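Chemist: next input, structure requested:
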Amino acid sequence: MSLDNFYSLRENFIVLGLTGRTGGGCNDIVDLLTKEENPFINFDIPNVNINEKQKIKICRDFVTNDNNKWVPFKVIKYQNVILLYLISELANVTDNFNDIKEDKIIEVFSKIFDSDKIKTPRIGEEDKTRSIIKTDITPFLAAKKDILQNFQNIFKLNDRKVNIYDIDNKCGEDPLDTEQFNTLFFGDYFKFCQDFFLIIDKKEPLARQLFLQDAAINLRGNGGIFFNKVQDSKNIYTVAEIIKQIIKVNKKEDGQSRLIIDSLKNSLEINYFKERYSGFYLISSNSDPKIANEYLKNKIENLKSFTQEKIKDIINSLQDLDETHYKINAFKDGDFNSPDIENCIQKAEYYVFKPNDQDLNENRYYSFEFQLLKLIALILKPGIITPNAFERSMQLAFSSKYNSGCISRQVGAIVTDKFYSVKAVGWNEVPEGQTPCSLRSMTDLVEGNERNIFTKYERNEGDYDGKTFKEKVKETILEKFEDVEKFKEDLKGHSCPFCFKEYHNKFEAKDNQVHTRSLHAEENAMLQITKYGGQPLRGGNLFTTASPCELCSKKAYQLGIKNIYYIDPYPGIAKTQILKSGSKRPKLFMFQGAVGRGYFKFFEPYLSIKDETKLRFKITPKIPEKQTAVQIRKLLEKYIDKTDADLIQYLDRYKDDPQVVSELVDLLREGVKNKNVKQ
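Modeler: Here you go, the predicted model:
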């Protein structure tokens, strides 16, 4: 039986979702994996230790073998999907593109943003950004009238919507031409989008990013690109569902779908794809800060439209916007249609980091190319290699974070010796013996239940305008509900945990971090060593699913930790103020590799390697005939009478003769023949 079908699901359907900060390397991943020729054929194996070198060789030989035909990835750009909705709205106001005029285009763009709140220039706003519409966008669209009408027909851009759902013509009317759609979307439409966004970039790169931001937020909030204060959570997957249909079209036409979604900035959309496709893999891409800055600088300079002074301003503005998209403040406040890249990065299954040349030459990091080579090899053949020390250590830290009872953020950490032998595990949690926040309900506090899980301060103390902490919490409830019983009814069986630090700080109108109840994951891991018997950590390693804050960084420094591996940078000054000072500085490494759910998807083989090798190549070792003869002779000796000298002498003749098996078969044949004659 052929084993090829075992891997066909992986080979025939791969969807990579990309996420990360601006300049993090998503474009480089796209450039490499969309090449027509296999980009790994000429990959040179670096000078690393022998086992890692063998892993690299195994991956390279598998991915570049002629029998494993390279299939280039196609790209579904998130911004191109948003543009479908813009084209649909433009078709509505321009009589299906027969009347393309400046004022009508302004009408569409001006409805995308909230004019009462904007602080930075938007396309269509009453300032210089309108000149983009007059001098660039309007002439561009007018010249593309026929192409736009073709887009409208093929992509089903009718009634101000994108109607590409009836792929299988279940309704029986005007079916979607999947072949034309597939060819057009990844061909002429892709080029159209590039040209459209380029003309905006040449005038105002920030305005382009803000247009995409506003349109995406609106689509996830109300189902259309126009701003509307009325929002509904049922629209959160609007763009994701269109991407799903595009994937379905591609799969139907190409048979073997290998797609990249570039890029995802909302964690709920990521959950959508994770739950829908087993062949979906979320890749977080990051790069050395110098590389990220250089990427932005080169990108703006290549537009050849701005002075050096203006380029600096643009870069600063784009980085500020990126920081806004990274933070999750709006998301925490219930604006689930907003970008939350920090959450997206935490949900990744494979982390790619693009190092600078110095780090690469010193073998501090794996090369960008090898990280992608390894990714493709593990997708196509899970378990083709085993995890490295960094991956198995970070996986343990990642798994441990789910023990955390912190209701704000779960973080895991481990500490190892210099040989990556795990010495302790930790997660952000209250001291042993106390009850974590996730198990404490606000209703129990105000009603005086379960007294032992609340502190003396929470039950009876505090002075906030003459009221205790407990009284202030009850007051907070009564601001929204007529009484506590009504509040309990509205909970519908859910617990209502609360964060002491948040409430205490709000009641005092301060922002003091010392009032957190939990130990940090890193300090918890380090304290476990002392708690259960000291072991030296000097020269060891710290793995954390976040990155150490200032306080944990000082502890790691004092313990002599040599290397710190992290997934997401801490927003404070721990790196530059603490870890980059003194003579015994720990080395910091952005994590590279598989973790989380992806760890098992990548490293769990379909069959044991031994069994697959036997089945695939039909190669098994055989016992030499001479050894078989010895075993047969020993077996027969148990049943031979020691006084039968003739038989013993006969067997002795074949003691070292490999032909004894054949001789014995001949004797058996003769015996059967003689027996038949007698009968």
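
Chemist: alpha carbons only for contacts and neighbour counts from here, please
Modeler: Fine.

Chemist: can you tell me how far Y599 is from Q54?
Modeler: As judged by CA to CA, to the nearest Å, Y599 and Q54 stand 20 Å apart.

Chemist: and those two? Which one has more around it.
Modeler: Y599 (18 against 14; other CA atoms under 10 Å).

Chemist: in this structure the more buried one contacts Q395, no?
Modeler: Yes - shown here, Y599 and Q395 form a contact pair, counting by CA atoms under 8 Å, at 7.4 Å.

Chemist: please compute how far the strand or helix carrying N250 lies from its chain's middle.
Modeler: When secondary structure is defined by DSSP states H and E, N250 falls within helix 238-254. Offset of helix 238-254 from its chain centre (CA atoms, centre = their mean, to the nearest Å): 20 Å.

Chemist: just stretch 392-405 next, same as before
Modeler: Taking CA atoms, centre = their mean, one finds the center of stretch 392-405 at 16 Å from the center of the full chain.

Chemist: could you also give me the structure for this next sequence, so I can compare it with the first?
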Amino acid sequence: MSELEASGSSGRVSLAEPEHKRIDRLMDRGDELRAQMERGDAVALLGLTAVRKHRTEYNIARDKSLSTDDAAKQPAPATAYIFHSLKHPSEVYMLRRVYGRLFLFLSAYTPRQKRHEALCQRIKRTSKDVSEFHEDANRLIERDEKEADNHFGQNVRDTFPLADVFVDAREPRELRSQIDRAVRLVFGHPFVTPTADEYAMFHAQAAAMRSADLSRQVGAVITNPEGEVIATGCNEVPKIGGGAVWEGTAEDAEIDYRDFKMGFDSSARWKQKIFTEIFERLRSEGWLSPEKSKLDLDQLVDLALNGKGAPFKGTRAAGLLEFGRVVHAEMHALTEAARRGQATRDAILYCNTFPCHMCARHIIASGIRRVVYILPYPKSLAKELYANEIQVDHERISSIRSVTFESFVGVSPNRYLSLFEMPERRKEENGFSVEWDPGNAIPKVHEDISYTKREIEELHDLSEYVRGLN
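Modeler: Coordinates of the predicted model:
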């Protein structure tokens, strides 16, 4: 994708320049293209163009009688296209709109420390000034994760968790094995079954669907060391008598006080009250400018939190967690285990979102030994507040026992059913199990060729953009 980005730009990137400058320029090119087109998927559209170009050339080489249009419409047999790599969530959404289930998104996980070391080595090989390559590597990794206040900037942090399959890229041999397994699943191997982590995370995602929270749906599952589910939870307002309300239950309907029933998010309301109190004090003590002092408190708070250049937007103060009415999914699962008399010592907690620092303290206290998550949660201070008690993503090696927080590896819950569902048959008529033949295997998921029309629809904006440049 970077090569397409560079070759399609007005200023070609020199591959001979220092590595950190080369990466910066490529990032700049991507940001510029996304901003100019006002589409987060702009760079991936270049990939669509390359796919259609290859398909056209491939089909014409096989059949010289084909017109360019007809050649572009016909799928190239036994061909897969790799988009390497995606940096914005909109790219994933667009490719799913176009190709449906034929699009398989893999996210390769590596701990930040290892990524930093690898990038340092790349920069060191191409730069004469090696004194600042550690700083350059850190800056590039942070920019890659998410560019602050830039809707069309790099955003791997929000793109990574959208994957269909997550693989661990720390060890090449293990990585190859995981990718091989994913390919066997896609091509309908009848005897690849879920791991304990995949099974539990699917249940966690199912639990999340119970939540009617106004902000997000979070689900958690606790299993014993053998992989048996002992408790589930979602982020929801607690129910009198324990747990959370069930939809369609007459008894629960009488005590249903979920936030959407109340009509507001208590966290947002209390945030408004807190900042109103702060500005009231600042004004009474003369700390505000004469211009700002003339505004009423509601205007001041709105400008500070939501206005252009809002100084408090995105701050820790604006993201306080303790004023919400919902029980977090992890706490919901822990309290369910307590109500049912299920021990949590040495248990495993699966959550579709990284636990906040308030949940982390209870996870540690409950004896949970391992936490597995998919989505990041930037507001969490768990790592900072419990640096000795927890270890996040294998970032340090220590002989001291700690609770491990690990990125999920395996088939994502959103592809669990389609990839693990039993194929048409697993045994022959004589009762013997079928033999899977990789040479003749076809993808388990089928789509009609209408995706070639959807490519054209998505490429319309890119065509208009290119015309505007000429």
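
Chemist: how alike are these chains, TM-score-wise?
Modeler: After superposition, the two chains reach a TM-score of 0.66 (TM-score structural alignment, normalised by the length of structure 2), with 368 aligned residues with a CA RMSD of 4.1 Å.

Chemist: in structure 2, what stretch matches the helix or strand just after the helix holding N250 of structure 1?
Modeler: Reading on from helix 238-254 of structure 1 to the C-terminus, the next helix or strand found by DSSP H and E is strand 257-262. Under TM-score structural alignment, the match for strand 257-262 of structure 1 in structure 2 covers residues 79-84.

Chemist: mind listing the helices for the stretch 101-250 of structure 2?
Modeler: Shown for the stretch 101-250 of structure 2, the helices assigned by DSSP state H, counting those that start in this stretch span residues 112-126, 133-145, 156-159, 172-186, 196-208, 250-253.

Chemist: okay, those helices, which one's buried deepest?
Modeler: Neighbour counts averaged per stretch over the helices of the stretch 101-250 of structure 2 are highest for helix 196-208, at a mean of 23; criterion: mean count of other CA atoms under 10 Å.

Chemist: for that helix, packing partners?
Modeler: Using 3 or more CA pairs under 8 Å, 6 or more residues apart in numbering; DSSP states H and E as the contact test, the elements touching helix 196-208 of structure 2 are strand 219-223, strand 229-234, strand 348-353, strand 410-411.

Chemist: same list (those strands) but as JSON lines, adding distance to L95 of structure 2 and mean neighbour count.
Modeler: Shown next, in JSON lines, are those (distance: least, CA to CA, whole Å; neighbours: other CA atoms under 10 Å):
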{"stretch": "strand 219-223", "distance to L95 of structure 2": "27", "mean neighbour count": "29"}
{"stretch": "strand 229-234", "distance to L95 of structure 2": "30", "mean neighbour count": "25"}
{"stretch": "strand 348-353", "distance to L95 of structure 2": "23", "mean neighbour count": "28"}
{"stretch": "strand 410-411", "distance to L95 of structure 2": "19", "mean neighbour count": "26"}
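
Chemist: D69 of structure 2 is nearest to which of those strands?
Modeler: D69 of structure 2 lies closest, by CA to CA, to one member of those: strand 410-411, at 36.8 Å.

Chemist: corresponding residues in structure 1 for that closest one?
Modeler: Going by TM-score structural alignment: strand 410-411 of structure 2 matches residues 593-594.

Chemist: who touches the matching stretch?
Modeler: 349-352, 371, 391, 602 (CA atoms under 8 Å, 6 or more residues apart in numbering).

Chemist: if you set the cut-off to 10 Å instead, what comes out?
Modeler: With CA atoms under 10 Å, 6 or more residues apart in numbering as the contact definition, stretch 593-594 of structure 1 has outside contacts at 283-284, 348-353, 366, 371-372, 374-375, 378, 387-388, 390-392, 394-395, 599-603.

Chemist: among the helices and strands packed on helix 196-208 of structure 2, which is nearest F152 of structure 2?
Modeler: Smallest distance to F152 of structure 2 across those (CA to CA): 23.8 Å, for strand 348-353.

Chemist: residues touching L664 of structure 1, list them.
Modeler: When the contact criterion is CA under 10 Å, 6+ apart, the partners of L664 of structure 1 are 629, 632, 651, 654, 670.

Chemist: which parts of structure 2 are strands?
Modeler: Listed from the start of the chain, structure 2 has strands (DSSP state E) covering 106-109, 165-168, 219-223, 229-234, 348-353, 370-375, 390-392, 403-407, 410-411.

Chemist: Throw these into CSV and include distance to D158 of structure 2, thanks.
Modeler: Shown next, in CSV, are the strands of structure 2 (distance: least, CA to CA, whole Å):
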stretch, distance to D158 of structure 2
strand 106-109, 12
strand 165-168, 14
strand 219-223, 18
strand 229-234, 21
strand 348-353, 12
strand 370-375, 8
strand 390-392, 18
strand 403-407, 14
strand 410-411, 18
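
Chemist: sorry, back to before: Serialize the helices and strands packed on helix 196-208 of structure 2 to CSV and add fields for distance to A148 of structure 2.
Modeler: Shown next, in CSV, are those (distance: least, CA to CA, whole Å):
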stretch, distance to A148 of structure 2
strand 219-223, 28
strand 229-234, 30
strand 348-353, 21
strand 410-411, 30
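
Chemist: for Y377 of structure 2, find the nearest of the ones you listed.
Modeler: Y377 of structure 2 lies closest, by CA to CA, to one member of those: strand 348-353, at 6.5 Å.

Chemist: what is in contact with Y599 and Q395 of structure 1 at once?
Modeler: Common contacts of Y599 of structure 1 and Q395, defined by CA under 10 Å, 6+ apart, comprise P387.

Chemist: against structure 2, what's the mean shift for the match of strand 410-411 of structure 2, could you check?
Modeler: When structure 2 is superposed, stretch 593-594 of structure 1 averages 0.3 Å from its matched positions, counting by mean CA distance after the TM-score superposition for structure 1.

Chemist: got a markdown table for the helices of the stretch 101-250 of structure 2, with distance to F312 of structure 2 too?
Modeler: Rendered in a markdown table, the data for those read as follows (distance: least, CA to CA, whole Å):
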| stretch | distance to F312 of structure 2 |
| --- | --- |
| helix 112-126 | 28 |
| helix 133-145 | 21 |
| helix 156-159 | 22 |
| helix 172-186 | 43 |
| helix 196-208 | 30 |
| helix 250-253 | 39 |
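
Chemist: helices along the stretch 551-679 of structure 1, start to end?
Modeler: With DSSP H, counting those that start in this stretch as the criterion, the stretch 551-679 of structure 1 has helices at 597-603, 609-617, 625-637, 645-652, 660-678.

Chemist: okay, those, which one's buried deepest?
Modeler: Relative to the other members of the helices of the stretch 551-679 of structure 1, helix 597-603 carries the highest mean neighbour count by mean count of other CA under 10 Å, namely a mean of 19.

Chemist: and that helix, how far from structure 2 on average?
Modeler: Between helix 597-603 of structure 1 and the aligned residues of structure 2, the post-superposition mean distance stands at 1.9 Å (mean CA distance after the TM-score superposition for structure 1).
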